[in-house]
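Chemist: kindly return the folded structure for what I paste below:
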Amino acid sequence: MSDNDDRSWGQFVEEVPDEELLSEFEGAEPRTAAEIADAIATTEYEARSKLDALCRAGELRRKRVREEPPLTVWFRPRAAFVDEDGDGRPVDERVDELLKDMEMPGVSGMMRDWRRDAVRAAFDRLREDGELEAADFKRDVYPSHAAGYDDPEPWWETVSERLGDLPGVVDPHWGGETWRYDGR
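Modeler: Model (predicted):
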């Protein structure tokens, strides 16, 4: 916060417009209440209250990422920014187009198509459940979409490298094993 900012430390969070708080989020990158409190010059308690209100309004989501010591993060639903070009096309159409253009390993066109189908199956399963861990994909998607792989580990490496590039998918870069689908 700059010295020229006329907001006083610990201001009432109701005075902070929703848009200003939401602008502190970049993409689906999660933020803690302490980070937001510092950014908008208020107390952590007040920031948490505002963040929770925005969750109830559907503008943010939250997730507890650690039990001890407790750590909760808030993040923008991917749907808030996945259609930034404003074309309004359905998610399935955008996914199909992205998969068609995705580079896939494989010695034949048929094998590359199988691998595209495996990524699509993983996407569909994630969209259906909302959250999945890598083990869930390997257990539930790999058996029927092995895509020429004899082992789920190299299969998952191929799928996971591409799954995060699809609309609404938030990969677990910020910690943990949980993949999320935040599209609508």
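
Chemist: contacts, neighbours, all on C-alpha from now
Modeler: Will do.

Chemist: the protein: helices as residue ranges?
Modeler: Ranges of helices in the chain, per DSSP state H, are 18-22, 33-40, 44-56, 91-101, 109-129, 134-140, 152-163.

Chemist: tell me the buried residues in the second one?
Modeler: Across helix 33-40, burial judged by 16 or more other C-alpha atoms under 10 Å covers 33, 36, 37, 40.

Chemist: and for the last one?
Modeler: Buried residues in helix 152-163, counting neighbours by 16+ other C-alpha under 10 Å, are found at 152, 155, 156, 158, 159, 160, 162, 163.

Chemist: mind listing residues that contact it?
Modeler: Residues outside helix 152-163 that contact it (C-alpha atoms under 8 Å, 6 or more residues apart in numbering): 102, 115, 118-119, 122-123, 134, 137-138, 142, 146-147, 149, 169.

Chemist: what about 7 Å?
Modeler: Contacts with helix 152-163, where a contact means C-alpha atoms under 7 Å, 6 or more residues apart in numbering, come from 118, 119, 123, 138, 142, 146, 149.

Chemist: ok, the closest residue in space to the first one that isn't next to it in sequence - how many residues close by?
Modeler: Think residue 118. Nearest residue to residue 118 in three dimensions, chain neighbours excluded: residue 145, at 5.2 Å (C-alpha to C-alpha, 6 or more residues apart in numbering). By the other C-alpha atoms under 10 Å criterion, the neighbourhood of residue 145 contains 20 residues.

Chemist: would you do the same for the sequence below? I want to compare the two.
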Amino acid sequence: MSQNERGTTGGTSVQLTPDRVLAAFDGHAPETTRSLATELNAASEVVGETCRTLRERDALARRELDCEHGTVTAWYRPADAEADLEERAEQTLAELSVPGTSEMMRDWRRDAVRAAFEFVVEDGPVVESEFIEHVFPTQNAGYDDADQWWEMVAPRLAEVPGVSPPTDGEVWTSDVSR
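Modeler: Have a look, this model is predicted:
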């Protein structure tokens, strides 16, 4: 088994984030899973899964191309993907279902999730403790306990298009750029 098949380099794991995959594209030029795996020094299966996740978020599109050896999947960045992604993120934030006994409390909690979203977009990648340190003090949304606040914010933040929750560890990233 080669290093690319294992997804390792010199015995260390290669962390493949959606941002890293998107950065491997040259504008809107198409790439195959194999070419991305080679460029990123990662397993084709991991690259393919990340590309499928990005496709679900409309950050990538794909075409199946027939060639003499079978079918090849070509991934590409749609021209309007970034603008559309930010618009969908804003719509999701406005419609989030959050706990609260009044509309004012629910708005306050949506604002806390929005502040966490803006923090990861502007300062990402971000670890959980940084959300608590930088966002919680000004956007506590009625919570006295930072852990309870994070239990409300984290699952909702993960629902926002363009935000990638941690896969290994606790690093949050964003595909949205401002």
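
Chemist: rewinding a little: quick one: which of the buried residues of helix 152-163 of structure 1 is nearest residue 80 of structure 1?
Modeler: Among these, residue 163 lies closest to residue 80 of structure 1 (C-alpha to C-alpha), at 18.7 Å.

Chemist: circling back to that earlier point, so among the contacts of helix 152-163 of structure 1, which ones count as buried?
Modeler: 118, 119, 123, 138, 142, 146.

Chemist: which one of these is nearest residue 10 of structure 1?
Modeler: Closest to residue 10 of structure 1, out of all of these and judged by C-alpha to C-alpha, is residue 123, at 42.8 Å.

Chemist: what sits against the counterpart of that closest one in structure 2?
Modeler: Matched by TM-score structural alignment, residue 123 of structure 1 corresponds to residue 117 in structure 2. If a contact means C-alpha under 7 Å, 6+ apart, then residue 117 of structure 2 has residue 157 as its contacts.

Chemist: what residue of structure 2 matches up with the residue nearest to residue 118 of structure 1?
Modeler: By TM-score structural alignment, residue 145 of structure 1 lines up with residue 139.

Chemist: and residue 163 of structure 2, how far from residue 55 of structure 2?
Modeler: 13 Å (C-alpha to C-alpha, to the nearest Å).

Chemist: before we move on, what about residue 49 of structure 2?
Modeler: 10 Å.

Chemist: tell me the contacts of residue 32 of structure 1?
Modeler: Here residue 32 of structure 1 is in contact with 72, 73, 74 (C-alpha under 7 Å, 6+ apart).

Chemist: how about 8 Å then?
Modeler: Residues counted as contacts of residue 32 of structure 1 (C-alpha under 8 Å, 6+ apart) are 71, 72, 73, 74.

Chemist: could you do residue 120 of structure 2 as well?
Modeler: Going by C-alpha under 8 Å, 6+ apart, the list of residues near residue 120 of structure 2 reads 126, 163, 172, 173, 174.

Chemist: would a markdown table of those residues with neighbour count and distance to residue 72 of structure 2 be doable?
Modeler: Shown next, in a markdown table, are the contacts of residue 120 of structure 2 (neighbours: other C-alpha atoms under 10 Å; distance: C-alpha to C-alpha, whole Å):
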| residue | neighbour count | distance to residue 72 of structure 2 |
| --- | --- | --- |
| 126 | 20 | 35 |
| 163 | 21 | 28 |
| 172 | 23 | 31 |
| 173 | 22 | 29 |
| 174 | 24 | 28 |
